[in-house]
Structure formats: structure tokens, C-alpha cells
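Visitor: after the sequence you'll find the predicted model.
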Amino acid sequence: MIGAITYWQGLAQKAIQNLEPGGYFEIQDYLYPLFGNRDDGKWRRPTYTNGRSIWWRRRSMLPHGSRKYSKMQASSPSEETRHVPIGGWPRDPTLKWTGRIVGGMLTDNLGGTSSALFTRHLRWTEEKMRVYLARVRKELQDHDIEALSRVYAVWGRKLLDAGL
């Protein structure tokens, strides 16, 4: 649902309202653009982040989420930020596996997450967009890029006395 929800607070509020008192909730979201893991000066921004930075607005409420959840009948909201690799470049087997899944997910969904940006906002033709996204897909396979994304998670419980 990357980029599909612009009003996270409203979605979270509805989710919490529909919980039984004491019920749990959790919301996770990726925040783009991608950033680099390299400290040797070889980091270059992937083509994908260059195009999206033209239009990409802040899609996530999660970087400041727990403060907002505490106002929505949620007790003890917690939050966590993690850096997740894009692609199979990490040496650690778990991160490599995670990176391959996330990279595959991003690659598979490029058309859906990008078509409005390129065709409506930038007025590109479908053909120009397809050529560009083919280059992006190729870059996502390049282990020299060592791209990362930030993943935010917020979770908590509905107050036991909420709505009584």
C-alpha cells in the first residue's frame, strides 16, 4: 500500500474505534526515498529515487505516529524504526533474504506505484515510463547501490475503558 494512503491518522482512528477495549493494533509503513549504506563514497542515488523526489510527498504519519496514537484512545503506543535493505546485497543471511523479498516486492510493484507520477504529473508517455522503469528494475539488481529504506512500525492497545 506504499503511497496509497495519505491520511494515516484517519485510517488508524477507524481501526482503533473498531477494536474491542484492550484490543491490539499495529501499522507499518515504508518511507521513501531510498538511501545508501555505503560510507566509501561510492553511493549513488538510484534512478528510482531521482524521479520520485520530483513529486513524492510525505506519505507516512508513522515517523511521528505514537504521539498521535496516544490522542486516539490508545494506551502505551510504541514505535520502532528499522532500516531494511533493498536487494540481496547484505552479507548477513537474514538481511540478504529480507532484502531480496523487499527488492522483489518493490520491483513487482514499480508500475503501480509509479504510473500516476509519470503519466499524470510528469506527463510522460506510457512508452517513456516503461523504458525508465526497465532501467530502474535493472538498478535494483545492482549490489553496488546498497540501497536501504526506512520502515516505521507503531503499535499499541485500545484503552480498556474506551467508549464506556
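Guide: Great, that's in hand.

Visitor: can we go C-alpha only for contacts and neighbour counts from here?
Guide: Noted.

Visitor: show me what contacts Arg52?
Guide: Applying C-alpha atoms under 8 Å, 6 or more residues apart in numbering to Arg52 gives the contacts Pro33, Leu117.

Visitor: same check on Glu26?
Guide: Listed by C-alpha under 8 Å, 6+ apart, the contact partners of Glu26 are Ala153, Val154, Trp155, Gly156.

Visitor: comparison target, given below:
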Amino acid sequence: MSLSPPPAPASTYSSSIDPASPQAIIEADSDHSDVAESCNTSTKSVNQSIFDYVKENGRTYHRYQAGSYLYPNDESESERLDLQFEILKVLFGGRNFYAPLEDPRKILDIGTGTGKWAIEMGHQFPRCEITGTDLSPIQPDWYPSNVKFVIDDAAEEDWMIKPDSYDYIHTRVLLGCFEDFREVIRKSFRYLKPGGWMESQEYMHTVYCDDGTMGSDYAFAEWTKTQDSAAMQLGRPLRIANKLKRWYEQAGFVDIHEEVYKLPVNSWPRDPQLKMLGRFSESSLLDGLQAFSLAFFHRGLGWTKDEIEVYLVNVRKAISDRNVHAYHKM
């Protein structure tokens, strides 16, 4: 739905969730012989202490604002983030954004991670200044001259520039990263130029199934509930995707659009592209499961690393079970 915006307010394009939205049923493949394959000139200047990462349970975590982000920042997680970027790009038909950008001059990417999105946007819009912010300096040393990376906490600090400055603000897969994502939305509204756009692309943490193949004992679904409980204990909610549209409306955004996509958990679909996406999704989930679990379960629930690893054995089996036709909404 497109609305005529009143003077001055910013707009939003939210690729998030409406759980009740009617979606086409994905047809399952009856051939289970498929086996998931493992998918495995500028410089930045930061204080050297930033690289003195926090070590916990065999993984490393950001030093800056230590403890506020619950996912690791080590090489294996960076590789998984790059895989996640490629998965979403294919899911979105090769697009990095949906907002109607024409000639933006300032773009902010909150939680830029490895910086792949910001770098691609820098190539696509060479006259635009792209700023990617993150708590960890895990971005590459070489990138377009119109791109810069800043170590910053979007939840706590000023955004380095005066209000009404950005043409476009982007967030992607930030569930569990903030105490209150509404504050990020409110800040975005303030820092966007009149007529600017905000866009969020977010996973719905819940696992869905349309054909009854996901039983009540499905270990991956049970894991999501356990992680959700730990996240709430730690004040880092995971269930934000289905609330984004309402939160944007409350912040004052207009001309709001929402798209919902299904991303299979593994390669169970018959459709070749969805099968491929499912295969890589499975790899991403298996590669990231420990990263998604350690800090949440250890800090939030008091579990030891050994207890967590034993618990994850059946979860990994469930993720790879093609008899269960599970998917996430994006």
C-alpha cells in the first residue's frame, strides 16, 4: 500500500514479518538422496585495544562495549555472516534494498558486520557516502573510497552527524542485539532527511511448517524457545521482526511497505532455487548454532559449555532432517 506522505516525515521499507500473511505453500521434494554440502583503497584506524577481544568458551567477542552483543566475532562467525549475506541476496532476487533510492548521498548501515552490504552499496552508488557501524572491527582493510567503517554502538551513542542528514538507513538481522529496537527506529527517524527511507530485513525467530511434518518434539523448534527464554533473561529480545511495521508507524514513518519471504531450514523443497537456498541455510545454521547458543545459554541460563554442546547434538540432527518441512520467515 502506498500513501501520500505529509510534508517532512521520513519513510520506511520494512522487509519483516506478518505471520498471518497468506503465502504460497512450498512443495516438498520426495527424493531424500540430496546431502547438504558444507558451505564453508582505504584503511580504517581504530585503537589497538579494540582488537583485544574477550575470550569465552573457546570463542571471541567484541571488546568495545563488551557484553552488549551476544554473538562471537571470530573468523568462523565472519565466514558465516558472509554466507548469510549471499543467502539473503539470492532470496531477495539479487537486490540489496527495496526502498526507491535514486541518487542517495548519505547512507548509514547499522550493525554492518563484515561490511559486505556497505561495500556493494558503495560500488552501486559511487557518489554516496556509505557509513557502516559495528561493535567489532571485522571489516576488510580495502573497500571503496566512499565507504567508511566506524566502531560505534547504535543503541547508546550519538550517530556522529547532525539530524536530518541521511537519505537511507539500513538494518539487517539484528534480532537479539538491542534492549529496545524501537530506540533505533526513533533515532533513525530523527537522523533521516525529510523524505528519506529506513529499511530493515529481519528473521522471524520462530520456526514454521505448513504441512504438519513438524511435530511437537522437533528439537530445533524447542531450541528456539530455549534461546528466546535466555534472550529475555538477558534483555535482548529476539522476536522483533513481526513488530517492526507497527514500531515504524508509532515512530512517525509513512508510506510503509512490507514483504515476507520463506527461507527453508534445509534442502527439503522440490523447487530448485528453494532447494539451493535451503542447502545453504542449513550450512549457515549448522555453522552458527554454537555461536547462537554459547553466550545466550551460558550467561542467560547458567549452562556450562559441555551442557550446551550435549544439548546441541539433537538440534543439529533436527536442522538436517528433510522429513520436517520447516522454514523461517524473512
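Guide: Okay, I see it. A quick note: this is a predicted structure, and the numbers were derived from the prediction, not measured.

Visitor: need the TM-score between these chains.
Guide: Here the TM-score for the pair of chains, by TM-score structural alignment, normalised by the length of structure 1, is 0.75; 149 aligned residues with a C-alpha RMSD of 2.3 Å.

Visitor: derive a PyMOL selection command for the buried subset of the contacts of Glu26 of structure 1.
Guide: Buried members of the contacts of Glu26 of structure 1, defined by 16 or more other C-alpha atoms under 10 Å, are picked up in PyMOL with:
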select buried, resi 153+154+155+156
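
Visitor: can I take it that Asn266 of structure 2 is in a strand?
Guide: No: per DSSP: H, G, I helix; E, B strand; the rest coil, Asn266 of structure 2 lies outside any strand segment and is coil.

Visitor: quick one: it from Gln201 of structure 2, how far?
Guide: 20 Å (C-alpha to C-alpha, to the nearest Å).

Visitor: who has more neighbours out of the two?
Guide: Asn266 (29 against 25; other C-alpha atoms under 10 Å).

Visitor: that one contacts Phe280, doesn't it?
Guide: Yes: using C-alpha atoms under 8 Å, Asn266 of structure 2 is in contact with Phe280, at 7.5 Å.

Visitor: ok, Arg150 of structure 1 touching Thr81?
Guide: Yes: using C-alpha under 8 Å, Arg150 of structure 1 is in contact with Thr81, at 6.7 Å.

Visitor: all helices for the stretch 101-250 of structure 2, in order.
Guide: For the stretch 101-250 of structure 2, the helices defined by DSSP state H, counting those that start in this stretch occupy 116-124, 181-191, 219-233, 244-251.

Visitor: aligned partner of Lys275 of structure 2 in structure 1?
Guide: Per TM-score structural alignment, the equivalent position to Lys275 of structure 2 in structure 1 is Lys96.

Visitor: mind telling me what element its match is part of?
Guide: In this assignment (DSSP states H and E), Lys96 of structure 1 forms part of helix 93-108.

Visitor: and that helix, how far from structure 2 on average?
Guide: Here helix 93-108 of structure 1, set against structure 2 after superposition, deviates by a mean of 2.0 Å using mean C-alpha distance after the TM-score superposition for structure 1.

Visitor: other SSEs contacting that helix?
Guide: Contact partners of helix 93-108 of structure 1 among helices and strands, from 3 or more C-alpha pairs under 8 Å, 6 or more residues apart in numbering; DSSP states H and E: strand 74-86, helix 126-140.

Visitor: the last one against structure 2, how far on average?
Guide: I take that to be helix 126-140 of structure 1. For helix 126-140 of structure 1, the mean deviation from structure 2 after alignment is 1.9 Å (mean C-alpha distance after the TM-score superposition for structure 1).

Visitor: and if you look at the first one?
Guide: Once superposed with structure 2, the aligned residues differ from strand 74-86 of structure 1 by a mean of 1.9 Å; criterion: mean C-alpha distance after the TM-score superposition for structure 1.

Visitor: in that strand, what's buried?
Guide: In strand 74-86 of structure 1, counting by 16+ other C-alpha under 10 Å, buried: Ala74, Ser75, Pro77, Ser78, Glu79, Val84, Pro85, Ile86.

Visitor: farthest pair within these?
Guide: Ser75 and Ile86 (33.4 Å; C-alpha to C-alpha).

Visitor: returning to what we had before: between the helices of the stretch 101-250 of structure 2, which one is closest to Glu56 of structure 2.
Guide: Here helix 219-233 is closest among those (C-alpha to C-alpha), at 17.1 Å.

Visitor: just the buried residues of the closest one, please?
Guide: Ala219, Phe220, Ala221, Trp223, Thr224, Gln227, Asp228, Ser229, Ala230, Ala231, Met232.

Visitor: which among those residues gets closest to Ile119 of structure 2?
Guide: For the buried residues of helix 219-233 of structure 2, the nearest to Ile119 of structure 2 is Ala231 (30.8 Å; C-alpha to C-alpha).

Visitor: so who does the closest residue to that closest one other than its chain neighbours touch?
Guide: Take Ala231 of structure 2 and drop its neighbours on the chain: the residue closest to it by C-alpha to C-alpha, 6 or more residues apart in numbering is Pro237, 5.6 Å away. Residues counted as contacts of Pro237 of structure 2 (C-alpha under 8 Å, 6+ apart) are Leu175, Gly176, Cys177, Phe178, Glu179, Asp180, Asp228, Ala231.
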